[in-house]
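> Please work out how this folds:
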Amino acid sequence: MHTMRKLASLPSGRRAKWVVLALWVALLIPALMLAGKLGDVQENDNSAWLPGDAESTAVVERAEKFGSTDTVLALVVYDRPGGITSADMAKARADAAAFQDVEKVVGEPQGPLKSEDGKAIQTAVQVQKDKSGWAGINKVVDAITEVGKNGGVGEEEDTGGLGFHVTGPAGYAADSIKAFGGGGGLTAITAAVVVVILLLTYRSPVLPLLPLLTAGGALITSEAVIYLLAKNAGLVVNTQTSFILTVLVFGAATDYALLLTSRYREELRRHEDRHEAMAEALHRSGPAIIASAATVAVSLMLLMLATLNSTQGLGPACAIGILVGLLAMVTLMPALLVICDRWIFWPVKPAYGSAGATKEGIWTRVGNAVAGRPRIVWIGTALALGVMAIGAFGLKADGLSNTDQFTDKPQMAVGEEIKNRHFPAGSGDPVYVVAKAASAEQVRTALSGVPGVAEVSPPVVKGDEAMILGELADSPTSTTAMRTVERARTAVHTIDGADAQVGGNTAIMLDTREAATHDSKLIIPIVLVVVFLILALLLRAIVAPLLLMATVVLSFAAAMGVSSLVFNHVFHFAGADANFPLLTFVFLVALGIDYNIFLVTRVREVALLHGTRRGALTGLSTTGGVITSAGLVLAGTFAAMASLPLVFAAELGFAVAFGVLLDTMIVRSVLVTALTLDADRWMWWPSALFRRQLTPQQREKGTPDLEPAGATAGPSART
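Got it, this is the predicted structure:
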């Protein structure tokens, strides 16, 4: 106990606080430079997200000898509802010649090709890919667009009113880069949300700056560490990782700051010396903050068990963000608070010896209401959450087509619709079949007989292997096309000795969906077991962890049910990414347990002195305000993801934000409190606390034999 107190006093020591500040400044200088390079190591190419044993990954490797994996296709589409004119065709031919002068455009464009209905033109352009897949493609597409919209026609005839769009895989990549390019805006919006909520919480114009600066420093340091791991240790990161990391670090780190600052303000009223007050605040709140961060970090690290590389890399990256945020909030934040002295709380500075708020708070009233009929309350609440969870059966998490992945309609989506109206839906983005050269014709015949394959090209042979391209009858990013790929694989896999494998963008999407489904079935049960073990060790009980886990799972199911209804009937989204349920589960379970840890550790602290009933009510009363504020911060930061024009971001942001609010407002305050009151001492079975029998008088006053080991007399030992 003495050692823990000594460690807690280090960041706030009279000299140590300046050392801590200097160390963080020295750390942030190189971290700022390294964090700016994170984009250089991102791998945004869809094939880079797949596991090495996926069939489409194997096709990418086998197809390298055919030169088909180094480029990405840009489809240039022109349209005129009244019919394409000769001037339009002349312009398309002039543009095709000009496209070859655009940097990273390789080979001669294919086309221009007029559609059968005479209302559209299509030109296929190959764009050189960088190692990271998407890097620079948006600039190439912008240059192609500049040529198409402003390039010389070489004809006197007017081509005004001719539509122009760049679609295909390159168009999708370019619009995705622009959508993710709002990351800087996302950071600003997230910071603004944090400031507003902290202003409302603290009612101080200056105090919110400290958590904001600390969280910002934690984000920069996290990005620097992740960059080093991605560059030197093979960690797979992408733009999706970056924006999730931003909201998670700001949200979680600010939560820890709220809990620490709340306890520090209490201790300033009990200690004249602010250094002693901070040491006591860290000693009292530190274990719960550390346990909560550890639970989240461990849960995220379990994503490393995923077969999908994007999910596998997201886990450690976000865990690093959580741990660096924790380190910043238990070192830099205490040092800054102590350096700034009590004036940082202006205009309501906590004076030594002053009393805290005596007015009965809303959470005290909620606790008293729940205490009247706890069993009826928890059964009714659980039933209501169960009804909300029914909507989860309508969740369509089987992947999104490229055109459905945006909340608005970018150039690529418009161009895709036009292309599909006037040209075969699968044109320009075929499936690739790689097989032994000796079986090439047999594979081609089998592929030609697959329903959904519109046309098959002659085999291209290199050495002992051949490549056959198959044009799909449906849009390559549609679920119908993915079913065609499944049929194609069944057809060619049965050819003895052919060693045939099916790949291409549609196959990559299919393998991504199947890998995400596998990951959910594997990781979700493991997360539940690991979090239960952490809670059991922390609370030294079995019943309490089981009940807490049940409430969090029920909260997750309710959040998914409501989210599904909103996605389908309010936002009218086409569906959800295949890994959406897993990511939402991990975030909600880990963060939901966070708040339960904050509450139940306080309940247990009081129960040691006054019994479980008093502990439940006092724990809710004393932590209700700060946990609610923490929940609002976290929900607000995830809701900020809606600023990105991406369906995945909007869905994940809404589901986590709603789930966090549901957990803090209903599950933690009502359901957990009612369960604790109803279970009473059985909550702590089989720990020593369970075996303690308290009389009503002991519960009211507490007794010396129930004083926890190491507690000191006086105000600082009280809750």
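
> going forward, measure contacts and count neighbours with C-alpha atoms only.
Will do.

> which element is the residue nearest to the spatial centre of the chain on?
In the chain, the residue lying closest to the centroid (Cα atoms, centre = their mean) is residue 244, at 4.1 Å. Residue 244 belongs to helix 239-268 when elements are defined using DSSP states H and E.

> returning to that earlier point: can you tell me how far the closest residue to the residue nearest to the centre of the chain other than its chain neighbours is from residue 389?
Once flanking residues are discounted, residue 244 sits nearest to residue 318: 7.8 Å by Cα to Cα, 6 or more residues apart in numbering. Distance of residue 318 to residue 389, computed by Cα to Cα, to the nearest Å: 27 Å.

> Assumed the residue nearest to residue 244 was part of a helix.
Yes: counting by DSSP: H, G, I helix; E, B strand; the rest coil, one finds residue 318 located in a helix.

> structure for this one too, so we can compare:
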Amino acid sequence: MGEPVRSLPHLVGRRLSRVVVLIAVILSGLLLGAGIEAQEADNSTANLPTDAESAVAARVQERLGTAEFTPAIVVFDRGGDALTDEDRDVVQRKLSELQELAAPGQQVFPVLAEDGQAAFVGVPISAETPEEELAEPVAALRDAAAEGLPEGLRAQVTGGPAFIVDLSQVFDGADVRLLAVTASVVALLLLLTYRSPWLWLVPLSVVGVADQVAVQVVAAATQVFGFSTDGASVGITSVLVFGAGTNYALLLIARYREELRLVEDRYDAMRRAVDRAAPAILASSGTVVLALLCLGLADNPTSRNIGFGGALGIATAVGYALLVLPAAMTCFGRGLFWPFVPRVGDADPTRSGLWARVGHAVTARPVVVAVAGTLVILVCAGPALGVKVGLSETEQFRAEPEAVTGQLVLAEHFPAGSSQPTTVIVATEDRDRVESGVARVQGVQRVESAGEGEGSAVLSVVLDAEPASADAFAVIEEIRAVAAQQSPGALVGGPDAEALDASDAAARDQLLIIPLILVVVTLVLLVLLRSVVAAAILVLTVVATYGASLGASWVAFRTFFDFPALDLSVPLLGFLFLVALGVDYNIFLITRAKEEAEEHETKEAIATALAVTGGVITSAGVLLAAVFTVLGVLPLITLTQIGVIVGFGVLLDTLLVRSVLVPALVTLLGRRFWWPGRLSHDGRHDGRHDGRQGSPAGHVAD
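As a prediction, the model looks like this:
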């Protein structure tokens, strides 16, 4: 096979390697010590487009001064038993204590349930209180409410402020916990992969530094480009950097070890390894970056934050993998691989190992393998047809915090929307007509005036339907229709309206972003492989993997986790990560197959490619799946669902699609797989059989 074509600067050498590592340490240290603060997202509007009707209504309410205060709800109950006379007396006495914690000039208000089994006290809190400062007043309310209660009576604080605090506390220390678990998983898998007591330390150190640098890069970018971060986006970015960065390191080190068996000088070996691995790494990372940037067109602010942050994280990871890691590896001799030190002239164990046998078995019976693999995917994908999407506010957490349990008590004993009513803003002269019309809407429990100003009136509407449910959405849509008919320009807001607008935005994002991601991935594959057939086959296989993973994960969520639905953002984010990252492994396999096809028949080329890349890609896939599964250490259902779907999908892609189905399809298509590229023509791809030499082995494109 010919010499590789140089694709990147060679920052390795006897002195240069140490200089590069030193510069990287200094620059990384300066950036980590800069203490850059990221712009953080507002949890209350994380999934809400700024131009949504409910978002506009919230801004109008703020301007009118009718939304200056938001109630924290202190709910008292006995777990289904009736409140005693003593309980009612205690609630009355609590009013004076809770009044001291209310916003100045505002009155607390007690409400007794009609069934006599619960009571709640609304405590107005200033809506202008920053989210990071809400923890103190909510904690004070919880302490005051719980103090001195009779045996069996419990007090819980729920409502908007409590939900914000409990959601924020999910991520308290999450970055440290997530980093520790992720690093431990990566370290263990690297140790098992290399079976060396110290080799794993080099890639882990480089990727770990890249992860922390990426945090600072994203923080700086939020100050310049106007996007923001939250706990979810930071966690996903960290997982992407660790997962993708370690994958790139595995591929580079595998190629480096291969070259060490061919050349004596380790610096020459690394130069050859970088030249041969870099095109595939750059193509795969470029695909992920472009796919993540597609999220910049999303209406959902959280999706946009994940897209921008993730793209910067991947760019940082690939920079460290291709510039810093080669220098760090070459600072040490061949002994770094001890006890399995590669020597010049050693036989390549991958040529006769497990994946060589798999490759020969697959290419010997491609029809049987392709049919069997397709059937497995179809069976797994079947349940995806029944997937439900949309979690209510009380369904966001795996473990139920106090805000959730308190809300459940409210829903059991009071009208469902009593703690977080819907708001309708209309022209003052239309108020009576709108109030009358809205009161007649089925599902509306009561309507009352909530203030006016600047020619507008605000109505407060309590719904009977469970918050953020399909029934609540239907009522909101009916209220909007009635209000718009009676008062053109009317606005309907509040938590249920916000949930409906977020759901509509998620649906629009899927219709726009998913086709765009497919276009981006297809274009990258066309440029890289110069083959329409290859691009189409690879895209179809990763889409099929997503469908199979979604279906299988949905069965697991319903059977083992008892999740009622997927979060709004999960289908889109799961698709992006699985398609973009799944294409990575196909790129690693097919670029090597194309390299081999310069000198061998397509059947032999794909078998050889699977033999030499199977081990490293499988290790990379298992590692990436494990890293995504680490998202489950956080008690937020959204991250758990993303972790499971992507983790299972990566394993499916690594162990079945990339290792069995794709090689079988390539074998069946033969040279037609490369159409219309030069390799698809008769005899042109086989230098041994027609006496012509193929292009140098380092090429990954014609």
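
> okay, residue 318 and residue 389 of the first structure: which has more neighbours?
residue 318 (25 against 21; other Cα atoms under 10 Å).

> ok, back up a step: the residue nearest to the centre of the first structure corresponds to which position in the second structure?
Using TM-score structural alignment, the partner of residue 244 of the first structure in the second structure is residue 236.

> was I right about its match contacting residue 310?
Yes: at 7.3 Å, residue 236 of the second structure counts as touching residue 310 under the criterion of Cα atoms under 8 Å.

> Where in the second structure does stretch 599-615 of the first structure align, residue-wise?
Counting by TM-score structural alignment, stretch 599-615 of the first structure corresponds to 589-605 in the second structure.

> can you give me the helices in the stretch 401-550 of the first structure?
For the stretch 401-550 of the first structure, applying DSSP state H, counting those that start in this stretch gives helices covering 411-422, 440-448, 479-493, 505-539, 543-569.

> mean shift of the helix or strand containing residue 78 of the first structure relative to the second structure?
In the assignment (DSSP H and E), residue 78 of the first structure maps to strand 71-79. Compared with the second structure after fitting, strand 71-79 of the first structure deviates on average by 2.1 Å (mean Cα distance after the TM-score superposition for the first structure).

> what ranges do the strands span in the first structure?
Counting by DSSP state E, the first structure has strands at residues 71-79, 105-114, 120-128, 163-167, 426-436, 453-456, 460-462, 465-472, 501-503.

> just the helices of the stretch 401-550 of the first structure: most buried one?
Burial of the helices of the stretch 401-550 of the first structure is given as mean neighbour count (mean count of other Cα atoms under 10 Å); helix 543-569 ranks first at a mean of 22.

> That one corresponds to what range in the second structure?
Taking TM-score structural alignment, helix 543-569 of the first structure hits residues 533-559 over in the second structure.

> now swap in stretch 262-278 of the first structure and tell me
With TM-score structural alignment as the criterion, stretch 262-278 of the first structure aligns to 254-270.

> Next, the buried residues of that stretch.
Neighbour-count burial for stretch 254-270 of the second structure flags 254-263, 266-270 (criterion: 16 or more other Cα atoms under 10 Å).

> First-to-last residue distance for it?
End to end - Cα to Cα - stretch 254-270 of the second structure spans 11 Å.

> ok, residues contacting it?
Stretch 254-270 of the second structure is contacted by residues 12-14, 272-274, 276-277, 326, 330, 333-334, 342-348, 616 when judged by Cα atoms under 8 Å, 6 or more residues apart in numbering.

> Any idea how far it is from the middle of the chain?
Distance of stretch 254-270 of the second structure from its chain centroid, counting by Cα atoms, centre = their mean, to the nearest Å, is 37 Å.

> again, but for stretch 571-590 of the first structure
On Cα atoms, centre = their mean, the centre of stretch 571-590 of the first structure falls 9 Å from the chain's centre.

> Now do the buried residues in that stretch.
573-590.
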